[in-house]
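Visitor: need coordinates for the following:
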Amino acid sequence: MAETKVKICGLQDVEVLKSMVHLPVDYIGLVFAPSRRKVTAEQASRLISVLADWQTGKAPVAAGVFVDPDRDELNGILAAAPLGVIQLHGNESPAFCREIKEAFPGVQVWKALSVAVEDGGANNDELALESYAGTIDAVLLDTYDPAQRGGSGRTFAWEEIPDYRKRASALGAPLFVAGGLSPDNVGGLLAAYAPDGVDVSSGVESDGVKDIAKITAFVERVKQS
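Guide: Predicted coordinates:
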């Protein structure tokens, strides 16, 4: 079985990222969408420069998180910050995803889908996943929140994962799970559903700030599972 990939999202502080260079992290997430974790292209460039000093295995790939970006925004950010992944959390169409893949050769395109929370709420999956065949490189499941795209700190109904996994596999796309993950619950997720990767942000924070002890615990629990 392939090793589960780890993405630490919402990074803003260079010193925090420097404290992570000994950890086997596969992706770092830089948020360009409206969020308290939003970074500028210049901040992202400084953060990405730290990756050259990574000490454990291969350096993480930088993923930029966007909600319904336009081409001008993407052109400007990628010119300043060499992202390896464009992660789309809005209502981006399959045609847009294909356009972005063609415009930025060598950059992966991930599509995030919102899934209902455990205590109810509607899925925000208007666009059929199957229509993205050939246009995306990975599928990321996050928790549906009517007020924001991601970052809610809440888990979704994990029993939905097997169906999405089957559908993503049919597209040849790995499945990542986000939404409310933490060092305390990620082991249970991996044992029950074994996604290809996990994505964490608020679950490794203390008082809204990334906590290296929690990041370390999260990464260790994933990589030891």
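
Visitor: going by C-alpha atoms from here, please, whenever you check contacts or count neighbours.
Guide: Noted.

Visitor: which strand in this structure has the most residues?
Guide: Secondary structure assigned by DSSP state E gives strand 108-115 as the longest strand of the chain.

Visitor: OK, contacts around A44?
Guide: Going by CA atoms under 8 Å, 6 or more residues apart in numbering, A44 touches 12, 30, 81.

Visitor: one more, for comparison:
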Amino acid sequence: MAATVKICGLMMPQTIRSIAQLPIDHIGFIFAKSRRQVTPEQVGEMIRTYRGERPDGTPLMFGVFVNPSFEQLEMTLAEAPLDVVQLHGEETPEFCRKVKETLGVKVYKVFSVTEETGSSPREQLEIYLGSIDGILLDTAGGGTGKTFDWERIPDYLPVTREAGIPLIVAGGLHADNVAELLSRYRPDGVDISSGVETDGVKDVSKITTFVERVKACV
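Guide: This next block holds a predicted model:
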């Protein structure tokens, strides 16, 4: 089965109209401080635009947050009907569980992959199992446009496979390296933002090529 593909950091309804018919599985909107930050009202409009083009309920809509308050998530979801809350900060398992159970959304937790020694990947992940619906591995700092050491992926995969949750890889991906990632390490999905941009703006041609490369890897 082909990996899932997530296009993150969308900001404009016209981009959504241009990519609506591509086999994209996940769309990400950034609510954290970023040059790609959008408001709940903007995202609500973009989701309605996408649903008008794709009434089948796909792709899943992700909201990207860093250490949000529960109240911020409540207010955001009142304007933007997200399917998934993606948490990039120091959110605890208890917070993740509260979001998941109270707000009725899926929760994905992001783990930064570093060279530092410390707790093992299994120890990192196990305390979150049951509180989250998926994990995302990213380069430390996020949004750097750089890859992490992919040799670390096999340290995480057995835990997610046993738990039955997807593992998505982000960080420095583009059309020319994603096939290597997928063929060698077999994550469940990939997440891209800057790798499908030209001069900081989402490039429909690059998005199309990236999606085609991902879906060609089975």
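
Visitor: just give the TM-score of the two.
Guide: Here the superposed chains carry a TM-score of 0.94, computed using TM-score structural alignment, normalised by the length of structure 2; 215 aligned residues with a CA RMSD of 1.8 Å.

Visitor: before we move on, back to that, CSV for the contacts of A44 of structure 1, including distance to D163 of structure 1 and secondary structure?
Guide: Shown next, in CSV, are the contacts of A44 of structure 1 (distance: CA to CA, whole Å; DSSP: H, G, I helix; E, B strand; the rest coil):
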residue, distance to D163 of structure 1, secondary structure
Q12, 34, coil
L30, 28, strand
A81, 35, coil
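
Visitor: could you dump these to CSV with neighbour count?
Guide: Below are the contacts of A44 of structure 1 laid out as CSV (neighbours: other CA atoms under 10 Å):
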residue, neighbour count
Q12, 22
L30, 28
A81, 21
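
Visitor: quick one: which of the residues you listed is nearest to A52 of structure 1?
Guide: For the contacts of A44 of structure 1, the minimum distance to A52 of structure 1 (CA to CA) is 13.6 Å, reached by A81.

Visitor: quick check: that closest one touching S49?
Guide: No: with contact defined as CA atoms under 8 Å, A81 of structure 1 does not count as touching S49 (9.1 Å).

Visitor: from G145 of structure 2, how far out is the spatially most central residue of structure 2?
Guide: The centre of structure 2 sits closest to D191, judged by CA atoms, centre = their mean, with a distance of 5.3 Å. Using CA to CA, to the nearest Å, we find D191 of structure 2 at a distance of 12 Å from G145 of structure 2.

Visitor: what segments of structure 1 are strands?
Guide: 5-8, 27-31, 61-66, 85-88, 108-115, 138-143, 175-177, 197-200, 205-206, 209-210.

Visitor: can you give me the helices in structure 1?
Guide: Secondary structure of structure 1 (DSSP state H): helices located at 14-18, 41-50, 71-80, 94-103, 161-170, 186-193, 212-223.

Visitor: still on that earlier bit, what's the matching residue for the residue nearest to the centre of structure 2 over in structure 1?
Guide: Aligning on TM-score structural alignment places D191 of structure 2 opposite D199 in structure 1.

Visitor: for that match, give me its contacts.
Guide: D199 of structure 1 makes contacts with 6-9, 176-179, 181, as judged by CA under 8 Å, 6+ apart.

Visitor: may I ask which two of those residues are separated the most?
Guide: Every pair of those checked by CA to CA; the farthest is V6 and G179, at 13.5 Å.

Visitor: what about stretch 16-30 of structure 1, distance to the chain center?
Guide: Offset of stretch 16-30 of structure 1 from its chain centre (CA atoms, centre = their mean, to the nearest Å): 13 Å.

Visitor: ends of that stretch, how far apart?
Guide: With CA to CA, one end of stretch 16-30 of structure 1 sits 13 Å from the other.

Visitor: so what touches that stretch?
Guide: 5-12, 38-39, 44, 47, 50-51, 53-65, 210-212, 216, 219.

Visitor: buried ones among those residues?
Guide: 5-12, 38-39, 44, 47, 50-51, 54, 59-65, 210-212, 216, 219 (16 or more other CA atoms under 10 Å).

Visitor: before we move on, back to that, need the contacts of A44 of structure 1 in a markdown table with distance to A103 of structure 1, can you?
Guide: Listed next are the contacts of A44 of structure 1 as a markdown table, based on distance: CA to CA, whole Å:
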| residue | distance to A103 of structure 1 |
| --- | --- |
| Q12 | 27 |
| L30 | 20 |
| A81 | 16 |
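
Visitor: and of those, the nearest to P94 of structure 1?
Guide: Nearest to P94 of structure 1 among the contacts of A44 of structure 1 is L30, at 22.8 Å by CA to CA.

Visitor: how about the closest one, what's its match in structure 2?
Guide: So, by TM-score structural alignment, L30 of structure 1 is matched to F29.

Visitor: gap between the match of D191 of structure 2 and V25 of structure 1?
Guide: From D199 of structure 1 to V25 of structure 1 the distance is 11 Å (CA to CA).
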